[in-house]
Every structure is written in C-alpha cells, then in structure tokens.
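J.: Can you look at this prediction? I've put the sequence above it.
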Amino acid sequence: MKILSQSFFALSVLLMMAAADSLAQTAKEPDAIIGIYQSPDENGKVEFYKERGQYFGKLIQVNTSQNKVKVGTIIFKDLTFTNGHWEGKIYAPAKGKEFPCNLSLKNNKDLEVKVRSGFLSQTREWKRLNN
C-alpha cells in the first residue's frame, strides 16, 4: 500500500510539473505571433500578420528551386487566438493540401507548430528572426 501511495504522489508531482510547463508557454497577447520566422528546414521565411481579426502567415522568401511554392503564398490561414495559442490551417505545398494546425510560442519567441492529419500529428519549431 505504501508503494502505491508513493507512486501516486510521484505521478501527481509529474503531472503538476507538466501542467506548469504548459502554462508557462502560453502567450498572453494575441499579436505576439506577428513577426518573421524561419521554417524548420530553413528553406523559407514566413511573415505573420493580422487581417480582419485573424492571423495569416505569408511566404516572403524561398531558398529552394522547387516550383511548388512561390513568394507571396499564404502558408498559414485563418488563425484565431484562444487560450494562449493560435488555431487554424497550414498549407503544405508538397502535398497541395491544407491541414489543421495549432501554434504556440515557445519561450515567448519561437513558434511550436503542431500539424494534424487524421490521428497523426507532427510538431516542428519555427525560429523567430525579429523581435
């Protein structure tokens, strides 16, 4: 019985630490996302801006010779700010499709982008290039 209560205590402490870490990474200001970010593969830069109460991310530089995506393409669409993160859609040029995404600021600077496709999800970090 003592081992069970110690295990429960340890699990409770871990869950509280995880919750505190999660809360520490939520943004307080919706406009905090506005700025320029480097893609994880370093093949492009995206500028986030606000329009009609929603946020968008437009490709402003492409470092690859692939013709599937061009400067000016809107990569992130219809992002809305809720509970410290942004939800919307991301356009994947390689697949020619949009996917649901969830964005959150990491260390109040870089973006953590989580993309969902069915039951699968993938998280990547985009580096902020400006303040």
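T.: Everything's here; your move.
J.: all contacts plus neighbour counts: C-alpha atoms, from now on.
T.: Fine.
J.: Against V69, how distant is T80?
T.: To V69, T80 is 24 Å away according to CA to CA, to the nearest Å.
J.: ok, now K28?
T.: 32 Å.
J.: Which one's more surrounded, the two?
T.: V69 (18 against 14; other CA atoms under 10 Å).
J.: so what's that one up against?
T.: By CA atoms under 8 Å, 6 or more residues apart in numbering, the residues touching V69 are P93.
J.: secondary structure class for it?
T.: At V69 the chain is in coil, as set by DSSP: H, G, I helix; E, B strand; the rest coil.
J.: before we move on, what about N108?
T.: Going by three-state DSSP: N108 is coil.
J.: Tally up the residues packed near it, please.
T.: Applying the criterion other CA under 10 Å, we find 15 residues in the vicinity of N108.
J.: N83 too?
T.: 10.
J.: same deal with N130?
T.: If we define neighbours as other CA under 10 Å, then N130 has 9 of them.
J.: Quick one: residues contacting it.
T.: Counting by CA under 8 Å, 6+ apart, N130 has contacts G35, I36, Y37.
J.: try it against this one:
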Amino acid sequence: MNLSALNVFCGGILSTILYWVMTPVMASEVDLLAGVWKQSGKGIWLEIKFDRAEGTGRVARNDKKPASVGEAVLTELTWNASTGKGQGLMYAPQTKSRHGATLELPSGKLMTMKVKIGFMSKTVEWLRVEDIRLPEE
C-alpha cells in the first residue's frame, strides 16, 4: 500500500470517528431551538423540527388563520452553537416572499427572531410553550 492510499484510508477512518463522536453534540445543540414557540402577544404558534443539521418551522396553530396550520414559514434553518445564533429564511405574507432571519436564545424559554426586509428589520419575541390546545368554544 503506498503512502497516498494510506493517507486516504486513515482520513476516512478519522472522518467516520469524528462524525459518530460529534453527532450527539450537534443533536443536543439543535434541541435547544426545536419545539413549539408562541409569538409574544399574538395567537400564532410555530413548531421547529430539525432533520440532521437543517430545521424547518411550521405553523402549529394560528387563531386568525387556521388554514395556515402546517405551512412551512421558516426554512433552511441552521444553528451555530459557537455564536449562539440561528440563520434561516422566514416567509413574510406582506411581501409573499422569504427573507433572512437571525434567531437567538437569550434564555431557554425566549427566542428572538430578527427578520430583515431590504433596509428594514423587525425583531419578534417567541416564548417556548408545552401546550397548544385550542381555546374553549
């Protein structure tokens, strides 16, 4: 076996070991963001789920527009544990398009989402919730 082949072989083994060692760490980090979040002061709930390293936020409940439940409004979501920030694309119904969003977790129960549209930006607070039951009728 020549030296080049040995380097490739060892590199492959090292990559596999690193993948298996780091996967549980990455999973626990995205778990910080995964779950159900209620927009502060609004009747909108968002459920964030991750498939490996990329997440999607879908409407879990919307008191004003129940037909929107299930729609993916936050896409291409990634979480960077070293910066403590997430990046994704948030759908803005006003413009009917997706815009860059930055997510932060000031605490385990509070998430801030800053959406930038052109020169303007808006920061929205989301509160972690455990229960999304519909209101009594």
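T.: Looks like it came in fine. The model shown is predicted, which means the values in this text are computed figures rather than measured ones.
J.: sorry, back to before: please flag which of the contacts of N130 of structure 1 sit within strands.
T.: G35, I36, Y37 (DSSP state E).
J.: Tell me the one among the residues you listed nearest to F8 of structure 1.
T.: Y37 (41.7 Å; CA to CA).
J.: pretty sure the closest one is touching E47, no?
T.: Yes. Counting by CA atoms under 8 Å, E47 is a contact partner of Y37 of structure 1 at 6.4 Å.
J.: distance of T80 of structure 1 from N43 of structure 1?
T.: 26 Å.
J.: neighbour count winner among those two?
T.: In terms of neighbours (other CA under 10 Å), T80 is the more surrounded of T80 of structure 1 and N43; the figures are 17 against 12.
J.: which helices and strands does the helix or strand hosting E98 of structure 1 pack with?
T.: Element membership for E98 of structure 1 (DSSP states H and E) is strand 97-106. Packed against strand 97-106 of structure 1 by the contact rule (3 or more CA pairs under 8 Å, 6 or more residues apart in numbering; DSSP states H and E) you find strand 85-92, strand 110-117.
J.: ok, average deviation of that strand from structure 2?
T.: Comparing strand 97-106 of structure 1 with its match in structure 2 after superposition yields a mean distance of 0.7 Å (mean CA distance after the TM-score superposition for structure 1).
J.: buried sites along that strand?
T.: E98, P100, C101, N102, L103, S104, L105, K106 (16 or more other CA atoms under 10 Å).
J.: The residue nearest to the fourth one when sequence neighbours are not counted: what's it in contact with?
T.: When the adjacent residues along the chain are set aside, N102 of structure 1 lies closest to E87, with 4.6 Å between them (CA to CA, 6 or more residues apart in numbering). Listed by CA under 8 Å, 6+ apart, the contact partners of E87 of structure 1 are D78, L79, T80, F81, P100, C101, N102, L103.
J.: related to what we said a few turns ago, for the strand holding E98 of structure 1, the distance to its chain's centre please.
T.: Centre-to-centre, strand 97-106 of structure 1 and its host chain are 5 Å apart (CA atoms, centre = their mean, to the nearest Å).
J.: Buried residues, the strand or helix carrying V73 of structure 2. List them.
T.: Per DSSP H and E, V73 of structure 2 falls inside strand 72-80. Within strand 72-80 of structure 2, the residues that qualify as buried are A72, V73, L74, T75, L77, T78, W79, counting by 16+ other CA under 10 Å.
J.: next one: stretch 120-131 of structure 1
T.: For stretch 120-131 of structure 1, the neighbour count (16+ other CA under 10 Å) marks E125, W126, K127, R128 as buried.
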